[in-house]
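> what follows is a protein structure lacking sequence information:
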């Protein structure tokens, strides 16, 4: 049977890595993209493959989802689309709920109503645990501390509900923070590595950050999409945590990133309270032992290695941009 995957959020970090992975495995890949006046497909522009198809649609538009599912008849659906910035969710709570919570319901209902036989992956998040102390596993209680985390809790439980009520092969991957050179520039790790590159090349001299003591479990996104795929290949639909199991403060990530470029972060990082969240999540550290035992998945890249990888990529990109500007007449 030909394998066809539908990926919402295909133009994002995870979506782009997942599209590459599935194409390598022989899939026909369909991606959902929102219509904008300007194109924002830089993460997938390099993919030149006739098996990749992009479709306009939106998780806030149930009719477009029903029509798309019926048209494609996917064998696997990966719901990665979301308003995924935690601080923005405080500023846009209703939009976050419509996209991240009800959007999942709309997609599940489109699958159920179409009657197709497919497997569904829901991108859950460690932010659902919120203030619950680490380590956090599949059995840890949820206590979200943001509209984003609360919306994702709804998505998580409605996925469980459709699995139990309609016998859908539906799973949630509870992924802890996972980063890469393709991470959005407003997320703290990428903000740090871009700042390092900019300071190293003399473009700026400082970087402004919020809470330096927040602890996160940072892994490499390219490895985590492999875990997503593995969840849908297993015989039984189950939910899994993906994480490194190692907590790192923002302060230490700064130390790794600046140190790799031969800089002292304390000379360049400034604190601004306006970057703090209204309600902070102090520590997220995942226990991925189930994913290791059942799927054979294990994170390979730690936060220090990740910081170096991202700094190198941002330095290279910024240097190429500067050369290009200097060569223009």
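Yep, that arrived. Quick caveat, the model's predicted, so the values are computed rather than measured. Numbering: from 1, shown residues only.
> CA only for contacts and neighbour counts going forward, please
Fine.
> do a quick rundown of the strands in the stretch 51-200 of the chain.
Per DSSP state E, counting those that start in this stretch, the stretch 51-200 of the chain carries strands over the ranges 52-56, 76-79, 119-125, 169-175, 178-179.
> just checking, what packs against the helix or strand hosting residue 7?
Here residue 7 sits within strand 4-8, counting by DSSP states H and E. With contacts taken as 3 or more C-alpha pairs under 8 Å, 6 or more residues apart in numbering; DSSP states H and E, strand 4-8 sits against helix 13-24, strand 28-33, strand 76-79.
> tell me which of these sits most buried.
Ranked by mean neighbour count, the helices and strands packed on strand 4-8 are led by strand 76-79 with a mean of 24 (mean count of other C-alpha atoms under 10 Å).
> and that one, how far from the chain's centre?
14 Å (C-alpha atoms, centre = their mean, to the nearest Å).
> next one: stretch 267-276
Stretch 267-276 sits 24 Å away from the centroid of its parent chain (C-alpha atoms, centre = their mean).
> let's bring in a second model and compare:
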């Protein structure tokens, strides 16, 4: 091979929950079979002892955790095609495929279960970017208000830069081990909106519930009980 990587990070995915309902087959092909194809390519090329593989997994695997916070012992219960495709799941398939290749072929292959992480590169169809863009437009008098769904939905938000460092650190360990990558703190969409408007010295006058996201999960967080 002309290219012989030492580390592979599989971040390719259909990661938008709403879109995953509309593009279920595409989601399954990318999120599930895409992981299998990479791992099988590593094996076929005889690089299973020289390449370290990172699989980006997701907190969506925990799905319907509506009380308390997910723990490592919690069973997976995905509730969107991003997590759930018929009996199996796209991301859950990738999760167990990574483990199977690790155990069957002694590959250094790990899953990093990522909770929400943000950066300026976040797509505009995600609520965090939608809020920040709207606040900027309101400040510039290009927009009068912003309509959102439920403001009480909570997330464990971190910074993408810190999460990527955690991914890299997982591949520097002596032995492969799956990890949860999170901050351990939850914040509501309401808090996010309030902090964003504080940056332009504005207050939320009247929250307007224009719609509720049909596939919203109430809380996605992780109780920090281990080093991560």
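That came through fine. What you are looking at is a predicted structure, and each value in this text was computed from that prediction instead of being measured.
> if we can go back for a sec, quick one: closest of the helices and strands packed on strand 4-8 of the first structure to residue 244 of the first structure.
Closest to residue 244 of the first structure of these, according to C-alpha to C-alpha: helix 13-24, at 16.9 Å.
> onto which residues of the second structure does the closest one map?
Against the second structure, there is no aligned range for helix 13-24 of the first structure (TM-score structural alignment).
> name the helices or strands packed onto that helix?
If you count contacts as 3+ C-alpha pairs under 8 Å, 6+ apart, helix 13-24 of the first structure packs onto strand 4-8, strand 28-33, helix 221-233.
> which one in the first structure is aligned with residue 117 of the second structure?
Alignment note (TM-score structural alignment): residue 117 of the second structure maps to residue 178 of the first structure.
> count the neighbours of its match for me.
By other C-alpha atoms under 10 Å, 24 other residues sit near residue 178 of the first structure.
> before we move on, what about the one 3 residues further on?
Neighbour count for residue 181 of the first structure, taken as other C-alpha under 10 Å: 22.
> state the distance from it to residue 220 of the first structure.
Look at residue 181 of the first structure and residue 220 of the first structure: by C-alpha to C-alpha, to the nearest Å, they are 10 Å apart.
> can you check residue 212 of the first structure too?
21 Å.
> which one's more surrounded, the two?
Neighbour tally, residue 212 of the first structure and residue 220, criterion other C-alpha under 10 Å: the higher count belongs to residue 220, 23 against 15.
> from memory that one sits against residue 306, does it?
Yes: counting by C-alpha atoms under 8 Å, residue 306 is a contact partner of residue 220 of the first structure at 6.6 Å.
> joint contacts of the two?
Common contacts of residue 220 of the first structure and residue 306, defined by C-alpha atoms under 8 Å, 6 or more residues apart in numbering, comprise 179, 180.
> tally of neighbours for the closest residue to residue 122 of the second structure other than its chain neighbours?
Here the nearest residue to residue 122 of the second structure in space, its sequence neighbours aside, is residue 129; by C-alpha to C-alpha, 6 or more residues apart in numbering that works out to 6.3 Å. Neighbourhood size, residue 129 of the second structure [other C-alpha under 10 Å]: 17.
> show me what residue 129 of the second structure aligns to in the first structure.
Match for residue 129 of the second structure (TM-score structural alignment): residue 190.
> skipping adjacent residues, who's closest to residue 270 of the first structure in space?
In space, residue 270 of the first structure is closest to residue 208, 4.8 Å off (C-alpha to C-alpha, 6+ apart).
> wait, a strand at the one you found?
Yes: Residue 208 of the first structure: assigned to a strand according to DSSP: H, G, I helix; E, B strand; the rest coil.
> dump the residue contacts of the aligned residue in the second structure for it.
Using TM-score structural alignment, the partner of residue 208 of the first structure in the second structure is residue 147. Shown in contact with residue 147 of the second structure (C-alpha under 8 Å, 6+ apart): 208, 209, 210, 211.
> one more pass at 7 Å, please.
Counting by C-alpha atoms under 7 Å, 6 or more residues apart in numbering, residue 147 of the second structure makes contact with 208, 209, 210.
> could you dump those into a markdown table and include secondary structure, distance to residue 15 of the second structure and neighbour count?
Output for those, formatted as a markdown table (DSSP: H, G, I helix; E, B strand; the rest coil; distance: C-alpha to C-alpha, whole Å; neighbours: other C-alpha atoms under 10 Å):
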| residue | secondary structure | distance to residue 15 of the second structure | neighbour count |
| --- | --- | --- | --- |
| 208 | coil | 27 | 14 |
| 209 | strand | 25 | 11 |
| 210 | coil | 24 | 10 |
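> please point out which of those residues the first structure shares.
Counting by both residues aligned by TM-score structural alignment, their matches' C-alpha atoms under 7 Å, the first structure reproduces these contacts from those: 208, 209, 210.
> which stretch among the helices and strands packed on strand 4-8 of the first structure comes nearest residue 236 of the first structure?
The closest of these to residue 236 of the first structure is strand 76-79. By C-alpha to C-alpha, the value is 14.5 Å.
> what range in the second structure matches that closest one?
Using TM-score structural alignment, strand 76-79 of the first structure pairs with 7-10 in the second structure.
> mean deviation of the matching stretch from the first structure?
By mean C-alpha distance after the TM-score superposition for the first structure, the fitted stretch 7-10 of the second structure averages 0.2 Å away from its aligned residues in the first structure.
> mind checking the end-to-end distance for stretch 209-224 of the second structure?
The straight-line separation of the ends of stretch 209-224 of the second structure (C-alpha to C-alpha) is 33 Å.
> related to what we said a few turns ago, residues contacting the match of residue 117 of the second structure?
Here residue 178 of the first structure is in contact with 218, 219, 220, 221 (C-alpha under 7 Å, 6+ apart).
> for the third one, give its distance to residue 83 of the first structure.
Taking C-alpha to C-alpha as the measure, residue 220 of the first structure and residue 83 of the first structure are separated by 20 Å.
> look up how far residue 200 of the second structure lies from the residue of the second structure most remote from its centre.
Distance to the chain centre peaks in the second structure at residue 141, reaching 33.3 Å (criterion: C-alpha atoms, centre = their mean). Residue 141 of the second structure sits 12 Å away from residue 200 of the second structure, going by C-alpha to C-alpha.
> also residue 84 of the second structure?
Distance from residue 84 of the second structure to residue 200 of the second structure, counting by C-alpha to C-alpha: 40 Å.
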